[in-house]
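structure for this input, please:
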Amino acid sequence: MATMADVARSAGVSVATVSHVLNDTRPVLPHTRQAVLDAVEELGYTTNTLARSLVTARTRSIGLAVSAISNPYFTEILQGVEAAALEAGYSLLIADPHDDPEHERKVVQLLHERRVDGMIVAPSAKPRELLAYLSRHCVPAVLLDRLVDPPNAEGGPRFDQVCADNAEPMSRLVTHLAGLGHRRIGLVAGLPGLSTTSERIMGYRSGLAFSGLSYDERLLVHGDSESAGAERATADLLSSGAPPTALVTGNNAMTIGALRALRARGVSVPDGMALCCFDDFAWADLFSPRLTAVAQPSKEIGARAVRVLLERLGEPDRPARTVRLPCTFVHRTSCGCPDPSESPATSVPHKRPGKPSDDPSDVETRR
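I've put the predicted structure just below:
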């Protein structure tokens, strides 16, 4: 097996220069850099990651704790995390906490014991033990998608956080339905305790108020962020004395559950019930009717979380920050509108009703 010294001899440079090229620790003249890279290729040299980790106290690995198996939404986020980590030269260790607070703390501890340099975690609805563990062991971490981090003594977040905007895109769905004449708009909301659930409920109520509609608590049900729960919740709505004429679902899994409940009762979409959903997904365009949805920038959320974590590793003492990425309103036909695919524009960036359109950009909050 070739060594760094072999590479140095072949390239006619010092071992230190080879190290600077491979680890990007100091600028090297372009022709010298190329000579080292050519020697690496010719000799088949590979970095001894274990040896380097002993010297640098870094493993160049990231721990990722998300419920990707039980929640399809996280699959695209995982893809974004993996791509960004690989590009930065980091490996990825993945664990599924199954949205269970006790299991969540255990998998984070296991990742920490494997000496990952930092972690990206999508917390459960009750993350007290998780946050306590990360704080106690000073683990560099980014909270993903769900903002459950309480403020520190200075009023800012304790951990970096990356998520999508939730309230205003949900408001957009509600005002869109109201603009089509609906006066009883129901919401199948997610699991109580998650910030995504509370923020989307806030957006739902904001959209009603903006449209001049009263909030009716009977039209808001919880599907607990899963298909089966949404199916039960939607069935309850349909069985009520005054069911809604339009429905908004709080995530992609609950959209499937709501559609099952509607089909079981012979309610067609959009003629019997207009439907909009938070979370677009790969086959939403294949349903009949095609689903009007808010699309989250899932891969970019994952990639941004990696970049924020790497910045944290480079500057451990900088203030924590929260980064929010914009969503996109995808206009299709389940809302009851004519097929927008016949017009040139079928997807527009989300903007709050009544405000002029601006180019979408992420919003970053520092405390």
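
going forward, measure contacts between C-alpha atoms and count neighbours the same way
Will do.

now do the helices in the stretch 101-250 of the chain.
For the stretch 101-250 of the chain, applying DSSP state H, counting those that start in this stretch gives helices covering 101-113, 128-136, 167-179, 195-210, 227-239.

for these, which one ends up most surrounded?
Mean neighbour count (mean count of other CA atoms under 10 Å) peaks for helix 167-179 among the helices of the stretch 101-250 of the chain, with a mean of 24.

possible to save the helices of the stretch 101-250 of the chain as a markdown table with distance to residue 252?
Shown next, in a markdown table, are these (distance: least, CA to CA, whole Å):
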| stretch | distance to residue 252 |
| --- | --- |
| helix 101-113 | 22 |
| helix 128-136 | 26 |
| helix 167-179 | 14 |
| helix 195-210 | 13 |
| helix 227-239 | 8 |
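
structure for this one too, so we can compare:
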Amino acid sequence: MLNIREIAKLAGVGKSTVSRVINNTGYVSEDTRKRIEKVMKENGYHPSAVARSLSKQQTNSIGIIIPQANNLFFNEIITGVENVVGENGYVLSFSNTNNDPDKENNAVLAFIEQRVSGIILQPTFSYEDAIYQEHLCKTLSRLQAPIVLVDRPLKHSVWDGVFFDGYLASYQATTALIENGNKTIGIITGNLDMQLARERFEGYIQAMKEHNISVQEKYVLRGDFTMETAYKLVKECLKEGTIPDAFFTTNNFATIGFLKAIIENNMTIGRDIACISFDYIDFADVLGMNLSYVGRHNNMGELAGKLLIDRISNNEFPQRIETVQPRLVLNGSEKSQIIYFYQKRDRSHKRMGGEFYQKWE
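Got it, this is the predicted structure:
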């Protein structure tokens, strides 16, 4: 295959002119551009992507770093980002840190070496540690390309970001459980050292306070956003007989752990206990659980991808922060049949007999 020097000779131009055409940099007259492109096409010349990236000091790759590859939420982020950057001619390179700060640091360094055109970062659980955050920000600042943070903010960040109003989501979910007749409402939290977990817990507290319902410590299950911990905590509640009317589960892994414990105890959500999940759980629909949930109005990955593409196109924009609002979807699990039948009986002032009430009264 011909090289740039030979293409330039056949087209009757200098090598620098051919280079400007290949890399789409600098001015080249339309006639000259067409003549060079014609020579390249006739001789089957395809410019090396590596060579182009070296001349521009960056590749056509976008790096994305996520903390949990096995989490449906983060998979949705990747899909959203890929849809946007792919439409704009970029290839997505993916790294999973498994919430390990060392892996996160290595991923950032690798993307810097690869000269990616930008990074979308969802930090590890260590993002709130002041010393680690300072180190991470210094490492990120070495990248001479745009960065967009997703879901987990960094203090004093100068970068664009896409975040979710977890406080409002928790407030809406807890309010819905209250308004559907549940008198005792529990919550499975994340690690409350994390801002995300605190925001969701505070939304729950505020809804309970506004409805004059006391928060009982035995119904506050202090988890860590993992399925295993949520499962263990709910099993302990079942064993001790301290199960509330309803639970709000503050992430999808907590929901899965909760459902596993409930099913093992031969209970059904929407019948024996009410529940609203944080985020949509796809397998719940498959199993016909009719699980209510509070989700997100927009795909955060798509928003992050758009912010990054805009920043690549024009780095003069002021810092942009997008806050995605919650979307409450009530499918029936927000009220158990026990509560429904008791309310119906109370309204009619009649005792509704039968085995169901003999069992529960």
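
what is the helix or strand hosting residue 322 of the first structure packed up against?
Taking DSSP states H and E as the criterion, residue 322 of the first structure maps to strand 321-325. Packing contacts for strand 321-325 of the first structure, counted by 3 or more CA pairs under 8 Å, 6 or more residues apart in numbering; DSSP states H and E, involve strand 160-164, strand 363-366.

apply 10 Å and report the result again.
strand 141-144, strand 160-164, helix 298-314, strand 363-366 (3 or more CA pairs under 10 Å, 6 or more residues apart in numbering; DSSP states H and E).

in the second structure, what stretch matches the first one?
What that stands for is strand 141-144 of the first structure. In the comparison with the second structure, strand 141-144 of the first structure aligns to the range 147-150 (TM-score structural alignment).

what does that stretch contact?
Contact partners of stretch 147-150 of the second structure, identified using CA atoms under 10 Å, 6 or more residues apart in numbering, comprise 62-66, 77, 117-123, 140-141, 157-164, 300-301, 303-308, 311-312, 320-322.

repeat that for 6 Å
118, 119, 120, 121, 122, 159, 160, 161, 162, 163 (CA atoms under 6 Å, 6 or more residues apart in numbering).

now the residues you listed: which count as buried?
Buried members of those, counted by 16 or more other CA atoms under 10 Å: 118, 119, 120, 121, 122, 159, 160, 161, 162, 163.

my read: the last one touches residue 320, true?
Same thing as residue 163 of the second structure. No: when contacts are counted by CA atoms under 6 Å, residue 163 of the second structure is not listed as touching residue 320 (11.2 Å).

the strands in the first structure, which residues?
Along the first structure, the segments classed as strands by DSSP state E run 61-65, 91-95, 118-121, 141-144, 160-164, 185-189, 220-222, 246-249, 274-278, 292-295, 321-325, 328-330, 347-349, 363-366.

save the ones you listed as TSV, and put in distance to residue 212 of the first structure too.
Listed next are the strands of the first structure as TSV, based on distance: least, CA to CA, whole Å:
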stretch	distance to residue 212 of the first structure
strand 61-65	42
strand 91-95	45
strand 118-121	39
strand 141-144	34
strand 160-164	27
strand 185-189	12
strand 220-222	17
strand 246-249	16
strand 274-278	19
strand 292-295	22
strand 321-325	28
strand 328-330	22
strand 347-349	24
strand 363-366	28
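
now the residue lying closest to residue 22 of the second structure once chain neighbours are set aside: how far from residue 34 of the second structure?
Computed as CA to CA, 6 or more residues apart in numbering, the closest residue to residue 22 of the second structure that is not its neighbour in sequence is residue 47, at 6.9 Å. As judged by CA to CA, to the nearest Å, residue 47 of the second structure and residue 34 of the second structure stand 16 Å apart.

what does residue 151 of the second structure give?
With distances taken as CA to CA, residue 151 of the second structure is found 46 Å from residue 34 of the second structure.

these two: who's more crowded?
Counted by other CA atoms under 10 Å, residue 151 of the second structure and residue 34 do not tie: residue 151 has more neighbours, with 21 against 14.

is it true that the more buried one touches residue 165?
No: no contact is recorded between residue 151 of the second structure and residue 165 when judged using CA under 6 Å, the distance being 9.6 Å.

could I get the helices and strands packed on strand 321-325 of the first structure as TSV with distance to residue 284 of the first structure?
Listed next are those as TSV, based on distance: least, CA to CA, whole Å:
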stretch	distance to residue 284 of the first structure
strand 141-144	24
strand 160-164	20
helix 298-314	15
strand 363-366	27
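
between these, which one is closest to residue 24 of the first structure.
Minimum separation from residue 24 of the first structure across these (CA to CA) falls at helix 298-314, 14.0 Å.

returning to what we had before: for residue 15 of the first structure, which of the helices of the stretch 101-250 of the first structure is the nearest?
helix 101-113 (32.5 Å).
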